[in-house]
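> any chance you can model this:
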Amino acid sequence: MKKQIQSIGVLTSGGDAPGMNAAIRAVVRAGAYYNLKVFGIYEGYQGLIENNIKELDARSVKNILNRGGTILKSSRSEEFRTEAGRKKAHQNLQQYNIDALVIIGGDGSFTGGHIFSQEFDLPIIGIPGTIDNDLYGTDYTLGFDTATNVVIDCIDKIRDTAESHNRLFFVEVMGRDSGFIALRSALASGALDVVLPEEDSPMQDLFNELEKGEANQKTNKLVVVAEGNKMGDTFWIADQVRDKYPHLESKVTILGHLQRGGSPSCLDRVLASQLGVAAIEGLLEGKSKVMAGLIDNKIVFTSFEEAINKKIPLNKELLRISKILSI
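From the prediction side, this is the model:
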């Protein structure tokens, strides 16, 4: 039997991603459109436990569409991992008569939401907010497009110095388990090579690419390295190259949290708006324990279990094209 929903809570959890604010805005305004009360839960699951909850209306979310980060703040909560913590969180929801939740975050956030929904029969829909683009059930996650654009902008600047001084730069990007940012930014920047978590490449493969680049008189000496690659730490990789090719002046740049910040791209703003409305409408239709996503420009709902546990394969075609064009 479909549960009657009159009030909805929305929170952001885990690492921040550009587009989260646009998603919050969409959830709040779609809720207002359907005559629902919407409550913002500040600082993620920890805020839910600490009763950091405030009602929002359409005007509460003005002028946030273009802002990076999250106005609701985010945190990681060890207490929410406990049964007692989740019980306290549910009691706070009952205090505000909140009937359902929209969770904006990644796999860890959805894991917590899935357990919470099962324990208290609470309808929950997730919106994928992570720059890694590593959730099954959507072509893109919020923040991925913006993050890759930030990486490209940084690499374009680094290239100026690399070419001016004939230096080799290793640029480390985020991607502990996923090489999506690394691969796409390597292709878009014309990098000499890319080192990915999904590829168990030996050091000799990198040496081969460097030698091929020199033989072809390639001036763009840039290698993009995903932080979670299997080859090794980026500084260690650079040291191996220095030892073998002393004539190459090798430098390392770690972009780090630069990739998380900044105003969201048009793609991320539109995606966030689509998924925010879809989450509200999905809850009203009786959906729960699912993630709203976009595949082939169509809204789809994927179970939390699939979104979390199914792995997205690396786009081998992009890797192949990158190798062809790096000559």
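
> going forward, measure contacts and count neighbours with C-alpha atoms only.
Will do.

> any idea how far the closest residue to D296 other than its chain neighbours lies from Q274?
The spatially closest residue to D296, leaving aside those adjacent along the chain, is D139, at 7.4 Å (CA to CA, 6 or more residues apart in numbering). As for D139, its distance to Q274 is 13 Å (criterion: CA to CA, to the nearest Å).

> second chain to compare with the first, below:
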Amino acid sequence: MKRIGVLTSGGDSPGMNAAIRAVVRKAIYHNLEVYGIFQGYAGLINGNIQKLELGSVGDIIHRGGTMLYTARCEEFKTKEGQAKGIEQLKRFGIEGLVVIGGDGSYRGAKALTEHGFPCVGVPGTIDNDIPGTDLTIGFDTAINTVIDAIDRIRDTATSHDRTFIIEVMGRDAGDIALWTGLAGGAETILIPEENYDMKEIVDRLKRGQERGKKHSIIIVAEGVCSGVDFAKQLKETANLDTRVSVLGHIQRGGSPTAADRVLASRLGARAVELLLDGKGGRSVGIESNELVDYDIIEILSKPHKVNLDMYRLSKELSI
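All right, here's what the predicted structure looks like:
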């Protein structure tokens, strides 16, 4: 293999730039040429492809977002769109591709793999919802951003004796809500993987009030419902007045943490090693701090699992 490509797709996540940097510099170290594909699969279809040098990825390891930009592309979900993408890869002489992104990005890599084109998926998403890895690139930064917000909101909740509902991202996965709720001392955490009992939540809030607790934090994962909708439910059930904060896209931005920079560097470099070894159709990850790789088609057939032991612990600690 003499020439590889790299793209980022779907939602951006802090650490993507560090992963791009690792792919480019690892490849050049092994005498490979590297081509950056801009705007994800849409850029692939349109031939928005440029050669990257060592200097192209200088001074980006600390930056959030992605220097290759990203886009969602409905056309690439079709066989015709995939054929256009493969034609562009052939036109530029690209023999292997590193795809950095989440579930949708992996599905694009899976399609290319099924067409016989060597791809390696690198998990880059704040949602932490890719099977075959303990952590995804951007998750650590996102939860630290949320924790900072929780700490600030708690100051106001304490000052005004109020219950605050904080809605966090995560799509259909509850990892952001669970980790930040546990770390932030939330009284209640709602995740899509577990049903919630409104009576139990109200009883817990009342027990806290009876022992003199005048403020509470409730973390709601967007995959359960909106923070506004849950506030309405609380109002109807217990006539409880609340305030809602929707953190939104601030969770995706910002300079990546050291943990995300290291994770991205390790996974990006490992992806290049797999392509050099002639191993396409793989997904890289980290388990128990060891690098692993799995068949990308197999990975996409597995459901994401949240750590329910952590969920039970959060309930025990919020009595």
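
> about what we covered before: neighbour count: D139 and Q274 of the first structure, which is higher?
Taking neighbours as other CA atoms under 10 Å, D139 of the first structure and Q274 compare with Q274 leading, 20 against 15.

> what residue in the second structure is paired with the more buried one?
Taking TM-score structural alignment for the superposition, Q274 of the first structure sits opposite R266 in the second structure.

> show me what contacts its match?
19, 22, 291 (CA atoms under 8 Å, 6 or more residues apart in numbering).

> element containing it?
Element membership for R266 of the second structure, per DSSP states H and E: helix 258-276.

> ok so, going back, so which of the contacts of R266 of the second structure is the most crowded?
Going by other CA under 10 Å, A19 tops the contacts of R266 of the second structure with 32 neighbours.

> verify the stated contact: that one with A271.
No - in this structure, A19 of the second structure is not within contact of A271 by CA atoms under 8 Å, at 9.8 Å.

> what's the end-to-end length of stretch 221-231 of the second structure?
13 Å.

> that should have said stretch 138-150 of the first structure, apologies.
21 Å.

> stretch 295-313 of the first structure too?
For stretch 295-313 of the first structure, the end-to-end distance is 15 Å (CA to CA).

> ok, I94 of the second structure to L7 of the second structure distance?
Applying CA to CA to I94 of the second structure and L7 of the second structure gives a distance of 12 Å.

> ugh, wrong one, K79 of the second structure
In terms of CA to CA, K79 of the second structure sits 19 Å off from L7 of the second structure.

> also L267 of the second structure?
14 Å.

> and I250 of the second structure, by the same measure?
I250 of the second structure is 23 Å from L7 of the second structure, by CA to CA.

> so those two - more neighbours on which side?
With neighbours defined as other CA under 10 Å, I250 of the second structure and L7 compare such that L7 has more, 27 against 13.

> quick one, what contacts the more buried one?
36-41, 68, 97-100.

> filter those to the buried ones?
36-41, 68, 97-100 (16 or more other CA atoms under 10 Å).

> I103 of the first structure -> the second structure?
By TM-score structural alignment, I103 of the first structure lines up with V99.

> and the helices in the stretch 201-327 of the first structure?
Applying DSSP state H, counting those that start in this stretch to the stretch 201-327 of the first structure gives helices spanning 203-215, 234-244, 266-284, 304-309, 316-325.

> would you mind finding the most buried of these?
Mean neighbour count (mean count of other CA atoms under 10 Å) peaks for helix 266-284 among these, with a mean of 23.

> picking that back up, closest to C225 of the second structure out of the contacts of R266 of the second structure?
Closest to C225 of the second structure out of those is A19 (32.6 Å), distances taken as CA to CA.

> so how far is V270 of the first structure from the counterpart of the closest one in the first structure?
Aligning on TM-score structural alignment places A19 of the second structure opposite A23 in the first structure. Here A23 of the first structure is placed at a distance of 9 Å from V270 of the first structure (CA to CA).

> so what's R25 of the first structure closest to, chain neighbours aside?
Nearest non-adjacent residue to R25 of the first structure (CA to CA, 6+ apart): V61, at 5.3 Å.

> give me the neighbour count for that neighbour.
The number of residues near V61 of the first structure, taken as other CA under 10 Å, comes to 18.
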